[in-house]
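Chemist: structural data only, the sequence is not supplied:
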């Protein structure tokens, strides 16, 4: 089995693969100070609950946008599984596609993995949208080359800024509004309209501009937990895959095993 680990700014996602199928997935809050021993205490219990022996794991791959976590995940792999992990973007697990931007080395691991997975699963010219701590928009051409993108504040960051910088506005939950009205009748509804419909308008506007600039038919692929929420109120997405980043790790691990 393959253990794939995606370290984001907010959460670390662990996924257990049998072939190309995800058998289990777990997540834990990102903390760069968390040691390999702490990861192991948590993970080994979850594996046991799933009925999986640690010896069943033969490969481990991880990608990280939190450099401080890299050493601790390497310790986890080596000390508790006896495996030298594959690190996404390095050695045999190089990205394997053209990064056609001014500073190729600055492309985040999560964004690269989304490009790999979307190209493998969907193909053609694409815009890949990932709803995370930040919302990223990636332009990927029909050859799988990364042509550039957009980074915008995530919707929760926007809400945090709104609430944190005002004295009387309450904390609200992000959800789809019950109506399509954009004229709120109370403070909480007005906040939800501003955050939710404002975010939808931002996405629709940026994607429309990206499509016009690309100038060819484009499919829009979305990932991240909020993709399904927004899909209730907009028709801009052609494909939604909540596991896109993790699937990119699985594809990369298989490629690395073939070299």
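Modeler: Perfect, thanks for sending it. These figures come from a predicted structure and were not determined experimentally.
Chemist: please count neighbours and contacts with C-alpha atoms only from this point.
Modeler: Fine.
Chemist: who are the neighbours in contact with residue 222?
Modeler: By Cα atoms under 8 Å, 6 or more residues apart in numbering, the contact list for residue 222 reads 128-131, 237-242.
Chemist: which two of these have the greatest separation?
Modeler: Taking Cα to Cα, the two most distant members of the contacts of residue 222 are 131 and 238; they sit 15.4 Å apart.
Chemist: follow-up on the earlier one: ok, of the contacts of residue 222, which one's closest to residue 251?
Modeler: residue 241 (14.8 Å).
Chemist: do you have the strands of the stretch 151-259 of the chain handy? List them.
Modeler: Using DSSP state E, counting those that start in this stretch, the strands of the stretch 151-259 of the chain run over 219-223, 239-240.
Chemist: which one of those strands lies nearest to residue 99?
Modeler: Closest among these, using Cα to Cα: strand 219-223, at 18.7 Å.
Chemist: hang on, the earlier thing: more neighbours: residue 131 and residue 238, which one.
Modeler: Neighbour count, other Cα atoms under 10 Å: between residue 131 and residue 238, residue 131 has more, with 20 against 14.
Chemist: next, the one to line up against it:
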């Protein structure tokens, strides 16, 4: 079995593959102050609760955009599972080419998502990850990542609205039945959700226009991706497990090359 881990700014998502099947996935809040023992015991408890033996975990791969967490998390895997994890980064075989101005600046999660989408759909394509930030990444038909756009995530926008205003409340992120709001709650929801749908559609259309490619597959992932994918035709596919799939693909490429 393979442990696949994506460490994001908000959450750490852990999954287990048995051959090509995901047999479990879990989410924990990202906290840089946790020790390797806390991470190790937490993962062990998750596995035990789901009747997965620690001894069955033979390999692991980790992508991370939070450097402060990596030392403790990597040591947890070494200490509790006796394995040296593959860390997605420079030198990792991915099957795609990073052609941005500074490839080392590209977050590992973005690479992983592109790898999965390219493997499943080919290029050209756009991968949108609705995470803490929302990223729009463009891959050519030859598997070349050249362009990326980053915007504040919809949750960040919602948090900023209620934190920076005296009378506006925190609201549930959902689309109201009409953009013509009659109260404070639905007016905030309308502005956030309809506004974000508009952002997605404009950016996707602008990418296609400037790339001079109308037929580009648009693949979405991330915690709030389902909300957006259900409300706009600009997104072709929503895959909540895109990063897990990308991690598995990268893991297999690097294991076979060793």
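Modeler: Looks like it came in fine. From a predicted model like this one, the values you see are computed outputs, not experimental measurements.
Chemist: care to give me the TM-score?
Modeler: Taking TM-score structural alignment, normalised by the length of the second structure as the basis, the two superposed chains have a TM-score of 0.96; 256 aligned residues with a Cα RMSD of 1.1 Å.
Chemist: could you identify which of the strands of the stretch 151-259 of the first structure is most buried?
Modeler: Of all the strands of the stretch 151-259 of the first structure, strand 219-223 has the most neighbours on average by mean count of other Cα atoms under 10 Å, namely a mean of 23.
Chemist: which ones are touching residue 179 of the second structure?
Modeler: Shown in contact with residue 179 of the second structure (Cα under 8 Å, 6+ apart): 187, 190-191, 194.
Chemist: translate it into the numbering of the first structure.
Modeler: Per TM-score structural alignment, the equivalent position to residue 179 of the second structure in the first structure is residue 182.
Chemist: for residue 43 of the first structure, see how far away its match is.
Modeler: Computed as Cα to Cα, to the nearest Å, the residue 182 of the first structure to residue 43 of the first structure distance reads 45 Å.
Chemist: adding distance to residue 31 of the first structure, write the strands of the stretch 151-259 of the first structure out as TSV.
Modeler: Converted to TSV, those look like this (distance: least, Cα to Cα, whole Å):
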stretch	distance to residue 31 of the first structure
strand 219-223	23
strand 239-240	28
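Chemist: give the buried residues for stretch 76-96 of the second structure.
Modeler: For stretch 76-96 of the second structure, a neighbour-count test (16 or more other Cα atoms under 10 Å) marks 76-78, 80-81, 83, 85-89, 93-96 as buried.
Chemist: residue ranges of the strands in the stretch 1-150 of the first structure, please?
Modeler: Here the stretch 1-150 of the first structure has its strands, by DSSP E, counting those that start in this stretch, at 2-7, 11-18, 21-29, 59-64, 86-87, 126-131, 134-140, 146-153.
Chemist: and the fifth one, how far from the chain's centre?
Modeler: Its chain's average C-alpha position is 18 Å from that of strand 86-87 of the first structure, according to Cα atoms, centre = their mean, to the nearest Å.
Chemist: re earlier: quick one: closest of the strands of the stretch 151-259 of the first structure to residue 56 of the first structure.
Modeler: Between residue 56 of the first structure and the strands of the stretch 151-259 of the first structure, the shortest separation by Cα to Cα is 29.0 Å, and it involves strand 219-223.
Chemist: matching residues in the second structure for the closest one?
Modeler: Matched against the second structure by TM-score structural alignment, strand 219-223 of the first structure falls on residues 217-221.
Chemist: and the helices in the first structure, which stretches?
Modeler: Assignment of helices within the first structure using DSSP state H yields the ranges 36-50, 68-81, 109-121, 155-164, 187-192, 198-214, 226-231, 244-258.
Chemist: need these in JSON lines (columns: distance to residue 174 of the first structure).
Modeler: JSON lines is the format used below for the helices of the first structure (distance: least, Cα to Cα, whole Å):
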{"stretch": "helix 36-50", "distance to residue 174 of the first structure": "29"}
{"stretch": "helix 68-81", "distance to residue 174 of the first structure": "29"}
{"stretch": "helix 109-121", "distance to residue 174 of the first structure": "24"}
{"stretch": "helix 155-164", "distance to residue 174 of the first structure": "8"}
{"stretch": "helix 187-192", "distance to residue 174 of the first structure": "7"}
{"stretch": "helix 198-214", "distance to residue 174 of the first structure": "11"}
{"stretch": "helix 226-231", "distance to residue 174 of the first structure": "9"}
{"stretch": "helix 244-258", "distance to residue 174 of the first structure": "22"}
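Chemist: and of these, who's closest to residue 59 of the first structure?
Modeler: Across the helices of the first structure, residue 59 of the first structure has its closest neighbour in helix 244-258 (8.2 Å, Cα to Cα).
Chemist: good, we can wrap up now.
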